[in-house]
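Peer 1: one predicted model, sequence on top.
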Amino acid sequence: MTSAASPITVAVVDDHPVFRLGMVALLETLRDVTVVAEAASAAEAAQLPTDGLDVVVMDLQLGDGSGVETTRDLLRRAPHLRVLVVTMHEDDESVVASIRAGAHGYLLKGATPDEVERAVRAVANGELILGARIAARATGHLTGSRSADRHPFPELTLREREVLDLLARGYDTPVISRRLVLSPKTVRNHVASILTKIGAPDRPAAIVLARERGLGHDGPA
């Protein structure tokens, strides 16, 4: 934890140079925040000097590795660090994996400058903070049956519900793959997980259940 009188020292880890430079430029405009290091890969992140470093802003997809594993490795080496994940991924698995790895914050890359500043200061102070969309979904999961009425199949992740909705619209694996920018293998893996979670023996049965719960009614575009 940093004291009120001490500047917050930050390192930015992101393999996309435009985003990384933009984040550095934003952070350097903030009062009492100093960017002391950058890394463009998991390998470079492993070499970050951690003495005197407070916060690491971490992407999840690094060119040579996972931001989740990089977070875990950094915190194993320097438990005092606070990691703020800033990523394009909002699926439940990524959020849970990041928090389990030790991250104190999770923002999407569409976050406003004010949200970034608030998150950096919060995690530096040892608080756990989630971006608005992530927090809203987490709250929805915690509200139980009332949330289930608004979000059918609460046992599914957001991505799995998207796949099931497209299945219920009558799309096959190649079309779902193109629409969600996923590999066919990933789509098939999602379908297998969906069938297990909702207790459907096969795709036709899953489609029937999905339509009964309100999914898939728009039909193929």
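Peer 2: Thanks, I have the structure now.
Peer 1: can we go C-alpha only for contacts and neighbour counts from here?
Peer 2: Noted.
Peer 1: elements contacting the helix or strand hosting Arg118?
Peer 2: Using DSSP states H and E, Arg118 falls within helix 113-124. Helix 113-124 is packed against strand 55-58, strand 82-87, strand 105-108, strand 129-130, with contacts defined by 3 or more C-alpha pairs under 8 Å, 6 or more residues apart in numbering; DSSP states H and E.
Peer 1: another one to put next to it:
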Amino acid sequence: MIRVLIADDHALARSGLSAMLGVQPDIEVAGTAGDGAEAVAQARLLRPDVVLMDVRMPRMDGIEATRRVRAEPGCPAVLVLTTFDLDQYVYEALRAGAGGFLLKDAPPGQIAEAVRTVAAGQALLAPAVTRRLIERFLSVPPGGGTALERLTAREREVLEHVGRGRSNAEIAEVLHLSEATVKTHLSRVLTKAGLRDRVAAVVFAYEQGLVRAGEAG
């Protein structure tokens, strides 16, 4: 059973998400929170598997709450709730440790599936959401540095394709490798660069200039 904490400052949103997720056979709503500070406290108390985190909340916003939740030992995954066009700080949530994004107007089936995805330890990197979001709010010059220099040429190739939002299967097809080999290369990238997950690898690829805004896809 996947235990979920819902953090949103709108009571109607909390009740709607609770009702929708509560009917899923493999998902249990462990609790709700009306702001970021309460979300951090409830995450410590309830130990959920996933926190659905709104960005704009009083007392403490979702970005800082995500940072604090993810800093805890045995922390839950965080799935950020966003309106996309309005939330200009969601990129910072990625850096704070969020496992992906969920549009507030997403259909119920997609919301439930997103919860299952991040609960399984996978990053939610829908090309129509995360990649476009990063392109819109991230502008960096070509990078470099010791972390990137530690990667082999093949590892850089894999990282570049991850940054473009491609799945392991798609990368394997492009590079003529097996999925297992791609997974091994990605694991080495994460270790060498000190990255926690695939989402962090996407951010790193942009920061290092391997992928530039408008080039993803």
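Peer 2: The structure has been received and is ready for your questions. Computed from a prediction, not measured in an experiment: that's the story for all the values here.
Peer 1: report the TM-score for the pair.
Peer 2: Once superposed, chain against chain, the TM-score is 0.57 (TM-score structural alignment, normalised by the length of the second structure); 138 aligned residues with a C-alpha RMSD of 2.6 Å.
Peer 1: okay, the angle between the helix holding Arg118 of the first structure and strand 82-87?
Peer 2: Orientation check (axes from the mean of the first three to the mean of the last three C-alpha atoms, to 10 degrees): helix 113-124 of the first structure against strand 82-87 gives 150 degrees.
Peer 1: measure the mean distance from helix 113-124 of the first structure to the second structure post-superposition.
Peer 2: Aligned to the second structure and superposed, helix 113-124 of the first structure gives a mean residue distance of 0.6 Å (mean C-alpha distance after the TM-score superposition for the first structure).
Peer 1: next, the buried residues of the helix of greatest length in the first structure.
Peer 2: Across the first structure, the longest stretch assigned as helix under DSSP state H is helix 184-198. Buried residues in helix 184-198 of the first structure, defined by neighbour count with 16 or more other C-alpha atoms under 10 Å: Pro184, Val187, Arg188, His190, Val191, Ala192, Ile194, Leu195, Ile198.
Peer 1: what span of the second structure lines up against the helix holding Arg118 of the first structure?
Peer 2: The aligned range for helix 113-124 of the first structure in the second structure is 108-119, by TM-score structural alignment.
Peer 1: for stretch 195-205 of the first structure, same thing?
Peer 2: Mapped onto the second structure using TM-score structural alignment, stretch 195-205 of the first structure covers no residues at all.
Peer 1: what's Gly22 of the first structure aligned with over in the second structure?
Peer 2: Checking TM-score structural alignment: Gly22 of the first structure goes with Gly16.
Peer 1: okay, now its match: neighbour count?
Peer 2: 11 (other C-alpha atoms under 10 Å).
Peer 1: mind checking what secondary structure it has?
Peer 2: Secondary structure, DSSP: H, G, I helix; E, B strand; the rest coil: Gly16 of the second structure is helix.
Peer 1: measure it to Phe101 of the second structure for me?
Peer 2: 18 Å (C-alpha to C-alpha, to the nearest Å).
Peer 1: what's the answer for Glu135 of the second structure, then?
Peer 2: 14 Å.
Peer 1: so for the two, which sits in the more crowded spot?
Peer 2: Taking neighbours as other C-alpha under 10 Å, Glu135 of the second structure and Phe101 compare with Phe101 leading, 27 against 17.
Peer 1: what's the separation between that one and Pro73 of the second structure?
Peer 2: Counting by C-alpha to C-alpha - Phe101 of the second structure and Pro73 of the second structure are separated by 22 Å.
Peer 1: do the same with Asp26 of the second structure
Peer 2: For Asp26 of the second structure relative to Pro73 of the second structure (C-alpha to C-alpha), the value is 24 Å.
Peer 1: who's more crowded, the two?
Peer 2: Ranked by neighbour count (other C-alpha under 10 Å), Asp26 of the second structure and Pro73 place Asp26 first, with 12 against 8.
Peer 1: the more buried one corresponds to which position in the first structure?
Peer 2: Using TM-score structural alignment, Asp26 of the second structure lines up with Asp32 in the first structure.
Peer 1: how about residues contacting the match of helix 113-124 of the first structure?
Peer 2: Contacts with stretch 108-119 of the second structure, where a contact means C-alpha atoms under 8 Å, 6 or more residues apart in numbering, come from 2, 20-21, 24, 49-50, 77-79, 99-100, 102, 123-124.
Peer 1: thinking again about what came up before, quick check: closest non-adjacent residue to the match of Asp26 of the second structure.
Peer 2: Sequence neighbours aside, Pro7 is the residue nearest to Asp32 of the first structure in space, at 4.4 Å (criterion: C-alpha to C-alpha, 6 or more residues apart in numbering).
Peer 1: ok, now which ones touch the one you found?
Peer 2: For Pro7 of the first structure, counting by C-alpha under 8 Å, 6+ apart, the contacting residues are Asp32, Val33, Thr34.
Peer 1: ok so, going back, and the match of helix 113-124 of the first structure, which residues are buried?
Peer 2: Ile111, Ala112, Ala114, Val115, Arg116, Thr117, Val118, Ala119.
Peer 1: and if you look at stretch 51-58 of the first structure?
Peer 2: Leu53, Asp54, Val55, Val56, Val57, Met58.
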